[in-house]
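In: what would the 3D arrangement of this be:
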Amino acid sequence: MMAQHLKDKQPDLGITDRDVLCVAVAGLCHDLGHGPWSHVWDGMFIPEVLRREPERLQHLQGWTHEKGSEMLFNALVKDNNIQLQQEDFDFIKALIAGEPLRTPHEKIFLFDIVANKRNGLDVDKFDYIHRDSHTVGSPISISLDRIINSARVLDNQICYDIKDANHIYEICAARFKLHKIFYNHKSAKAIEYMIIDALLAADPHMNIVQRIDNPKSYLYLTDSILERIEESESDELEPARAIIDRIRVRDLYQCVDYKCISWPARRPFLEYITPQRIVDAANALAQESGQDVDILKDDVVVDSSIMHYGMKQSNPLDSVKFYSKRSADVCAHPQPGDYSLLMPTYFAEVLLRIFSKNKNVFGIVQAGYRKVLKDLQEAIESGRIKACDPAECSPTCACACHFAPLIQDVPAIMLTDIDDLASAPTPPATEAPSTPKAKAHSRQGSFSFSGMGGGTGGSASTPFFNNNSFTTVPPNYVPPSPSAAAAKNRKPRSKVLQNKDRNVSGSGNSSMESIGSVDSASTTTLVAGSGGSGSSGSLIKNKKRERDDDGEGAPVTEREVKKHRLKG
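Out: Predicted structure coming up:
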């Protein structure tokens, strides 16, 4: 659609039907190489296997799903005896990989359509953001047709109308939202790690990873591999089956703690906070407190999910050129004031989460993680570890490197209105009194620099080192099992529900008496079928009742009964 639009709107570009067809084929085939569970396979499972067995799997180093797509495309063309010119064949594969240098004689702007490595704005992103946001019930209110119709080739790249800059920004923001809320949801991430562990346990016996360089074997490597492991009765696959059973009964790996880290401050956290350090700290704390636990390195997962707008820490719109209807043949990068000034300092962050595979050590693993976090803070404050990368850091970020000069005692700071900041000479007493300035609002005590959190008087605390008060549990805490939690949250059956065989009339005193007999703290209103129908069916609805001054539940009125009868 994008290629056809450019061909129709700008015939001077010389786009041919052959170009449109090659772009369409590349768009359809560019994700063929994704394995089971998409990015879980090529972004988590494959790297972990290669890390564990680098020598045996040396021939698979550097494997990506784009390479898998090319492999399957080669097999598809060969097995089906598709007659393609070699230059078309090479062009399609270069489009899939997003590598224009492989075919330098082709129109370079066409590479912005399928796998855009210039700014990330391609039809693949348009498609999955629109699809996934609609699937999860939070559809974006942006017309993708409008964005595509806005596209225009200038300076050998795809540009957009400046009036659509905010719409494009919203697409990038929607990408971040999907990653933040849905793709990286703690339960989804826990299940992903459990799937990886199941595959790792099964791989030595099923040769799973070896299939990625064999197109015929890889073709049948789908999500159904979990079912194949489950139905197996092999003793070697018992550990993998046990993990899958835990997924089925919702006995998931537990997220014991989490913290958001700004982009420039990420490196020391990612390098210092490791499963081994957490396990060592947790075992030491358990020994001190007399807890009889023995935590292993494999019991803990340190997950660092990078979430961004599409171009890591950079504003993706900085890499997009725009034009205006008054100068349709001239393009330029926009300034922030051209579309909005409400921009984050960084367009990426890291969500650091600690998972425990064994729920029985939930509390002590959290305590171990927090001990490691405290050790990291002390190492940064002493200068043994650099807080962040100066090349990526800005003076307005909340990184620890900026509070070094501020940790001395800081006097109380008075915050005033902006008018009070302008000093003016005191008028002579003989002149008419000047209009009084706005009254200053004095706030004494702590002062937060760039969102660091608590006051800086002698403290080097930032949000990265503060303990998460919403996740804090005692070191001996053990979460309830899924079945126990379900039983605890199950609502008790009311007397009316226990007597479900009784038919309640839709009118008259008997129905009012039945309704009035329900416990006033959580009234269950029983409304018969529509009046006069003779139906014995009933609508049961739980409704919280406000208590009056005497502590009794407010009575159910005849009007409410009629209202619920109409709803039924």
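In: CA only for contacts and neighbour counts going forward, please
Out: Fine.
In: contacts only, for V249.
Out: P482 (Cα atoms under 8 Å, 6 or more residues apart in numbering).
In: cool, the one 10 residues further on as well?
Out: With contact taken as Cα under 8 Å, 6+ apart, K259 is in contact with 351-353, 464, 468.
In: and L351, helix, strand or coil?
Out: In the three-state summary, L351 is assigned as strand, counting by DSSP: H, G, I helix; E, B strand; the rest coil.
In: hmm, it is touching S305, no?
Out: Yes: the pair L351 / S305 is scored as a contact, 5.1 Å apart, by Cα atoms under 8 Å.
In: next secondary structure element downstream of the helix or strand containing I229?
Out: Applying DSSP states H and E as the criterion places I229 in helix 225-231. Sequence order places helix 238-248 as the next helix or strand after helix 225-231, per DSSP H and E.
In: so which bits of the following helix or strand past that following helix are buried?
Out: On the C-terminal side of helix 238-248, the closest following helix or strand by DSSP H and E is strand 254-262. For strand 254-262, the neighbour count (16 or more other Cα atoms under 10 Å) marks 254-262 as buried.
In: between those residues, which is closest to E170?
Out: In terms of Cα to Cα, no member of these lies closer to E170 than S262, at 21.3 Å.
In: I'd like the distance between that closest one and Y369.
Out: As judged by Cα to Cα, to the nearest Å, S262 and Y369 stand 19 Å apart.
In: follow-up on the earlier one: between the contacts of K259, identify the one with the most neighbours.
Out: Greatest neighbour count in those, by other Cα atoms under 10 Å, goes to F464: 21 neighbours.
In: what are the contacting residues of stretch 303-313?
Out: 119-120, 172-173, 175-176, 179-180, 184, 263, 270, 315-316, 346-355.
In: now list the buried members of these.
Out: Buried, going by 16+ other Cα under 10 Å: 119-120, 172, 175-176, 179-180, 184, 263, 315-316, 346-355, out of the contacts of stretch 303-313.
In: from the contact counts, what lies against the helix or strand hosting E378?
Out: Using DSSP H and E, the element containing E378 is helix 362-381. With contacts taken as 3 or more Cα pairs under 8 Å, 6 or more residues apart in numbering; DSSP states H and E, helix 362-381 sits against strand 254-262, helix 266-272, helix 275-289, strand 348-356.
In: sequence B follows; please return its structure for comparison with A:
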Amino acid sequence: METIDHLLVSYVFARNYWFKLLTKAVELMLVDALIEANDYLGISLHAHDPEDFWKLDDTIIKTIETAPNNELKKAKEIIQRIRRRELYKIHHHLIPYSYLVSTNMRNGVNLPNLRNGPMMHHHILDGFCNQYSVPKDKLEHFKNITAQDIVCSQKSSEVLLKEEDVAVSNVKIDLTRGKDNPLESIKFFKDFGCDEKFPITDDRVSHLLPAYNEDRIVRVYAKKPELVDVVSEAFENLQMRMYGEKTQVHETPKRKRIRSN
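Out: The predicted structure is shown next:
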């Protein structure tokens, strides 16, 4: 039971910390900044020489911020937005602490004290698009969503979206074995020094184990606050075209859309 506890806790941490919405927003913005600076700084050229590659550390961000060159203006603006917390916008939804307790994920696992932490509540950011989990019957043949998919799903608007207006994050989280059950690859021994190994079936562990072992989440960010409404609508159109329904967490509240304009 402790084995599956560790796997489930790892999943929760992956979804709410390592792949946290704000973390991914900063990551996407840093990537955009590095791409904008690449032609001038030749960042990608250092990847081919180990003696140069190890020098690519966080100091490159400070180099972009302090450079007087006009060639780095766009990259610098993105870094400054991160400093001001003007991140790409999306809906932010976290699993409450009570969920961890009710599903017995803490049994035998030394979790940090999260009771007063960010997982205790649901948070909504001002101005967002949304996210959805890929339906389980569509997981096998799922292809990553791109900014082009979002732009091509725009039907009508006064503003014409461009790919550079949208950022898409395709998140894949599993229990170390992709769509396969990790317990099927684990063998157990009766006692120390015993050479005979045996499997343990799911029903002997718990009846609360997940029916599926893989999660794919699509998140769409609007790079500019004034485009939240347009990107949100295009994202919903994409879901309707792919699945015949809106599979996102919930619709973007109109008051949030208005506030972001």
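In: what is the nearest of the contacts of K259 of the first structure to L144 of the first structure?
Out: L351 (29.7 Å).
In: ok, now how distant is that closest one from H308 of the first structure?
Out: L351 of the first structure is 11 Å from H308 of the first structure, by Cα to Cα.
In: cool, I278 of the first structure as well?
Out: 27 Å.
In: which one of the two is surrounded by more residues?
Out: Between I278 of the first structure and H308, counting by other Cα under 10 Å, I278 is the more crowded of the two (29 against 24).
In: aligned partner of the more buried one in the second structure?
Out: Using TM-score structural alignment, the equivalent of I278 of the first structure in the second structure is I150.
In: what sits against its match?
Out: I150 of the second structure neighbours (Cα under 8 Å, 6+ apart): 166, 231, 234-235, 238.
In: let me have those in a markdown table, extended by distance to I258 of the second structure and neighbour count.
Out: A markdown table is the format used below for the contacts of I150 of the second structure (distance: Cα to Cα, whole Å; neighbours: other Cα atoms under 10 Å):
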| residue | distance to I258 of the second structure | neighbour count |
| --- | --- | --- |
| V166 | 19 | 22 |
| V231 | 13 | 27 |
| A234 | 17 | 23 |
| F235 | 17 | 28 |
| L238 | 22 | 21 |
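In: which residue numbers in the second structure does stretch 511-526 of the first structure align to?
Out: Residues of the second structure matching stretch 511-526 of the first structure: none, counting by TM-score structural alignment.
In: go on, stretch 188-201 of the first structure?
Out: Going by TM-score structural alignment: stretch 188-201 of the first structure matches residues 23-36.
In: the matching stretch against the first structure, how far on average?
Out: Following superposition, stretch 23-36 of the second structure is found to deviate from the first structure by 0.5 Å on average (mean Cα distance after the TM-score superposition for the first structure).
In: list the buried residues for that stretch?
Out: Those would be 24-26, 28-30, 32-36, for stretch 23-36 of the second structure by 16+ other Cα under 10 Å.
In: K172 of the second structure falls within a strand, correct?
Out: Yes: note on K172 of the second structure: a strand contains this position according to three-state DSSP.
In: residue in the first structure paired with it?
Out: Using TM-score structural alignment, K172 of the second structure sits opposite I306 in the first structure.
In: just give me the neighbour total for its match.
Out: Around I306 of the first structure there are 19 residues (other Cα under 10 Å).
In: ok, now how distant is it from Q254 of the first structure?
Out: On the measure of Cα to Cα, I306 of the first structure and Q254 of the first structure end up 20 Å apart.
In: swap in A281 of the first structure?
Out: 18 Å.
In: so I540 of the first structure lies in a strand, does it not?
Out: Yes: assignment of I540 of the first structure by three-state DSSP places it within a strand.
In: list the contacts of it.
Out: 524-527.
In: most neighbours among those, please name it.
Out: Counting by other Cα under 10 Å, top hit in these: V527 with 29 neighbours.
In: surely that one touches K567?
Out: No: in this structure, V527 of the first structure is not within contact of K567 by Cα under 8 Å, at 9.6 Å.
In: can you show me the helices along the stretch 451-568 of the first structure?
Out: Applying DSSP state H, counting those that start in this stretch to the stretch 451-568 of the first structure gives helices spanning 482-489, 495-498, 509-516, 558-567.
In: including mean neighbour count, could these go into a markdown table?
Out: Output for those, formatted as a markdown table (neighbours: other Cα atoms under 10 Å):
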| stretch | mean neighbour count |
| --- | --- |
| helix 482-489 | 11 |
| helix 495-498 | 13 |
| helix 509-516 | 16 |
| helix 558-567 | 14 |
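In: for I208 of the first structure, find the nearest of those helices.
Out: Taking the helices of the stretch 451-568 of the first structure one by one with Cα to Cα, helix 482-489 is closest: 31.1 Å.
In: with adjacent residues omitted, what lies nearest to L526 of the first structure?
Out: Nearest residue to L526 of the first structure in three dimensions, chain neighbours excluded: I540, at 5.1 Å (Cα to Cα, 6 or more residues apart in numbering).
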